[in-house]
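>>> Could you work out the structure for the sequence below:
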Amino acid sequence: MTKAEIITEISSKTGIEKVDVQETVEAFFKVVKSSMVGGENVYVRGFGSFVVKKRAKKTARNISKNTAIIIPEHFVPSFKPAKTFVEKVKSGNKTSKK
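Prediction:
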């Protein structure tokens, strides 16, 4: 499902104009991004957590040149779904798309 489809569905279910829904969704993502860039985690009860994870410094190999590469310590965004969300997905009706 694309962001446009989500906005259309929310608009049809709530009766709120698509423009207002789009502004709200964009504002939500902007807050999540800026919070995570600042090192903060974002918790949405019943949905999940947007978490900043720290990756330690490590040595990797460039197999084409057979050289060692140092990958410095860095941070990556991660999402951990809430337990109730995972349970709903497991018990939901799914169709496989290929």
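
>>> only C-alpha atoms for contact and neighbour calcs from this point on.
Fine.

>>> got a list of contacts for the helix or strand that contains V25?
In this structure, V25 sits in helix 18-37 according to DSSP states H and E. With contact meaning Cα atoms under 8 Å, 6 or more residues apart in numbering, helix 18-37 is reached by I7, T8, I10, S11, N41, V42, F50, V51, V52, P77.

>>> please redo it, this time with the cut-off set to 6 Å
S11 (Cα atoms under 6 Å, 6 or more residues apart in numbering).

>>> Assign the spatially closest residue to T84 that is not a sequence neighbour to helix, strand or coil.
Of all residues beyond its chain neighbours, the one nearest T84 is G46 (6.1 Å), with distances taken as Cα to Cα, 6 or more residues apart in numbering. On the three-state scheme (DSSP: H, G, I helix; E, B strand; the rest coil), G46 is labelled coil.

>>> to compare against the first, here's another:
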Amino acid sequence: MNQAELIETVATSAGIKKTEAAKVVQSVFEGISSALGRGEEVRLAGFGIFEVAERAAREGRNPRTGDVVKIAASKAPKFKPAKQLRDAVND
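Model prediction:
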């Protein structure tokens, strides 16, 4: 499912226009993104937890030349599914 299909599903299930559903979906994505940007976690009961994972600085290798390359520390979004979501996927 892509974003357009998600918008169509939301519009159909909520009985609203696609333009309104698009605003709702975009608002949800922006809310999750901004919370993660502030370092907060987002808990959605029955769905899962979005959080920020810290990645330490490390050394890697350039696969073409074999030279050692320094990789800077970074943050990455992480998702842990809730039991209900895991069960729904495995049924």
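
>>> how much does the helix holding V25 of the first structure stray from the second structure?
Mean deviation of helix 18-37 of the first structure from its aligned counterpart in the second structure after superposition (mean Cα distance after the TM-score superposition for the first structure): 0.9 Å.

>>> Pull out the buried residues from that helix.
K18, V21, Q22, V32, K33, S35, M36 (16 or more other Cα atoms under 10 Å).

>>> Which position in the second structure pairs with the fifth one?
This means K33 of the first structure. Following TM-score structural alignment, the counterpart assigned to K33 of the first structure within the second structure is S33.

>>> Please identify which helix or strand holds I10 of the first structure.
helix 3-14.

>>> quick one: that helix to chain centroid distance?
Distance of helix 3-14 of the first structure from its chain centroid, counting by Cα atoms, centre = their mean, to the nearest Å, is 19 Å.

>>> and that helix with helix 18-37, angle?
With axes from the mean of the first three to the mean of the last three Cα atoms, to 10 degrees defining the directions, helix 3-14 of the first structure sits at 120 degrees from helix 18-37.

>>> what's the mean deviation for helix 3-14 of the first structure versus the second structure?
Mean deviation of helix 3-14 of the first structure relative to the second structure after superposition (mean Cα distance after the TM-score superposition for the first structure): 1.6 Å.

>>> Need the residues that contact that helix.
Residues from elsewhere that reach helix 3-14 of the first structure (Cα under 6 Å, 6+ apart): E17, K18.

>>> buried set for it?
So for helix 3-14 of the first structure, counting by 16+ other Cα under 10 Å, buried means I7, T8, I10, S11.

>>> Compute the distance between the last one and T67 of the first structure, please.
Computed as Cα to Cα, to the nearest Å, the S11 of the first structure to T67 of the first structure distance reads 54 Å.

>>> The first one too?
Using Cα to Cα, we find I7 of the first structure at a distance of 48 Å from T67 of the first structure.

>>> Give me the most central residue, the first structure.
F79 (5.2 Å; Cα atoms, centre = their mean).

>>> Tell me the residue in the second structure aligned with it.
So, by TM-score structural alignment, F79 of the first structure is matched to F79.
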